[in-house]
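Let's see this in three dimensions:
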Amino acid sequence: MTTTEPEFLAAARTFYDAVAADYADRYGGALATATWDRAVLAAFAELVTTAGGGRVAELGCGPGRITGHLAALGLEVTGLDLSPRMVELARAAHPEIPFRVGSLLDLPYADGELSGIVAWYSIIHTPAGQLPRVFAEFHRVLAPGAPLVLAFQVGDDALRIEDPFGHPVTLDFRRQQPGAIERLATEAGLKVTTRLIREAEEGERTPQAYLLAHKAE
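From the prediction side, this is the model:
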């Protein structure tokens, strides 16, 4: 039986395959000046380490800049991305970290396998109707008590990016309201324990949100 891939997955893969090298060049060093990003990731790493460690995954890892940072914080980390070209760049930049191609809709991990998940701006291309499935997958692969940290742009409208870096591709970037994301997490069996919203900084168009949730023990 042949399964037809959702159109939004094909669109995201095409977009990120096209821009991968330029994206890596532009944003590879962005964490150096991203104070709140580093703070949230450090808190995540401390929670995982304090709980005894174990494998964590960055889902939607792109060229591996966050994944590499998590490894530098002492975590046993793996990366997953929809774009084969992004995964290729991530493997080249971080040969010590396992990366694989995959989708948030069907995570290639066993039930309860992960001691933590980082989904860093990786839910922003998923239509609202598919997000419950994504959160159900987050819940399925997390171990009891394990944390999930999400980052996303705050807003109600989608931003359409056309011809980035001169490439003839287009993709919608879906902004989210923190309350709606928290409801999705709660409905999936995840308890949100921390909410942080900061105002837009230079080069950003909207406020940015960080949510930390845990799977029930």
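
can we go C-alpha only for contacts and neighbour counts from here?
Fine.

just the helices in this protein please.
7-27, 35-50, 65-72, 84-93, 131-141, 178-187 (DSSP state H).

wait, which of those is closest to Leu114?
With Cα to Cα as the measure, helix 131-141 is the member of the helices of the chain nearest Leu114 (5.9 Å).

another one to check against the first:
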Amino acid sequence: MTVPDMTDPAFVATTRTFYDAVAEDYHDRFRTVLADAPLDRALLGAFAELVGTEGRVADLGCGPGLVTRYLASLGLRVFGLDLSASMLEIARRENPGLRFERGSMLELDLPDGALAGAVSWYSSIHTPWERLPDLFGEVRRVLAPGGHLLVGFQVGDEPQRHDRPWGHPVALDFERRRPEPMAGLLEEAGFTVLSRTVRIQEGDASAKVPQACLIARR
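Have a look, this model is predicted:
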């Protein structure tokens, strides 16, 4: 996979630096998040059924590999991709039987049509709006005709700033989007949107930010 370097856009470098710094604390905080989220598991399960078990699937922005592992448990031939070397170190440590590679969603080192499915599980939220067409276009390029994409994100109009999480001297904006414009971008990139789901965040009862999930087909 393509390794990010000094030519990366500033937002890519900032995202990588942030997650390199917080990786272990992030993993400790979210290691059981799917166990407490039946609706998320249902959406990932629906995606897995649509994709099937024959083709390859990429978990783009996989972090410590939680979703990668869950999709593998459903029988998918899945590998993880992430910018952060620290996140990938955890993913490999916790999931020794799975493949994880370093790279950028904006420049996937894959042939055209190589994948049956791709997941962007809260990993497009650090990409500026004006660069999302590039991201979705690149994902479409590597999906085979009929391949499926799942995109998860928080719903809203203003970003949430995470400043010095767990005491680390880093900061990052977490963008919130509306499902309708996101669906429009996917359609402009050549996808057919099959499903739009908006739900209350599971787990933490005090967290009221709605969560969205789009499933689309090339």
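
quick revisit: could I get the helices of structure 1 as JSON lines with distance to Leu148 of structure 1?
Below are the helices of structure 1 laid out as JSON lines (distance: least, Cα to Cα, whole Å):
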{"stretch": "helix 7-27", "distance to Leu148 of structure 1": "22"}
{"stretch": "helix 35-50", "distance to Leu148 of structure 1": "8"}
{"stretch": "helix 65-72", "distance to Leu148 of structure 1": "14"}
{"stretch": "helix 84-93", "distance to Leu148 of structure 1": "22"}
{"stretch": "helix 131-141", "distance to Leu148 of structure 1": "8"}
{"stretch": "helix 178-187", "distance to Leu148 of structure 1": "10"}
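
Centroid-wise, who is the farthest residue in structure 2?
In structure 2, the greatest distance from the average C-alpha position (Cα atoms, centre = their mean) is reached by Gly167, at 24.7 Å.

Now check structure 1 for the residue matching Pro9 of structure 2.
The alignment partner of Pro9 of structure 2 in structure 1, by TM-score structural alignment, is Pro6.

Quick one: residues contacting the spatially most central residue of structure 1.
Nearest residue to the geometric centre of structure 1 (Cα atoms, centre = their mean): Ala119, 2.5 Å. Counting by Cα atoms under 8 Å, 6 or more residues apart in numbering, Ala119 of structure 1 touches Glu58, Leu59, Gly60, Leu148, Val149, Leu150, Ala151.

Tell me the residue in structure 2 aligned with it.
Using TM-score structural alignment, the partner of Ala119 of structure 1 in structure 2 is Ser120.

What distance do you get for that match to Val57 of structure 2?
Applying Cα to Cα, to the nearest Å, the value for Ser120 of structure 2 to Val57 of structure 2 is 11 Å.

Please apply the same query to Asp134 of structure 2.
Look at Asp134 of structure 2 and Val57 of structure 2: by Cα to Cα, they are 20 Å apart.

The two: who's more crowded?
Of the pair Asp134 of structure 2 and Val57, Val57 is the one with more neighbours under other Cα atoms under 10 Å, namely 28 against 16.

Run through the residues that contact the more buried one.
By Cα under 8 Å, 6+ apart, the contact set of Val57 of structure 2 is Leu76, Arg77, Val78, Phe79, Leu115, Ala116, Gly117, Ala118, Val119.

mind putting those in TSV, neighbour count and distance to Thr14 of structure 2 included?
As requested, these are exported to TSV (neighbours: other Cα atoms under 10 Å; distance: Cα to Cα, whole Å):
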residue	neighbour count	distance to Thr14 of structure 2
Leu76	23	31
Arg77	21	30
Val78	27	27
Phe79	21	24
Leu115	24	28
Ala116	26	30
Gly117	31	27
Ala118	25	24
Val119	26	22
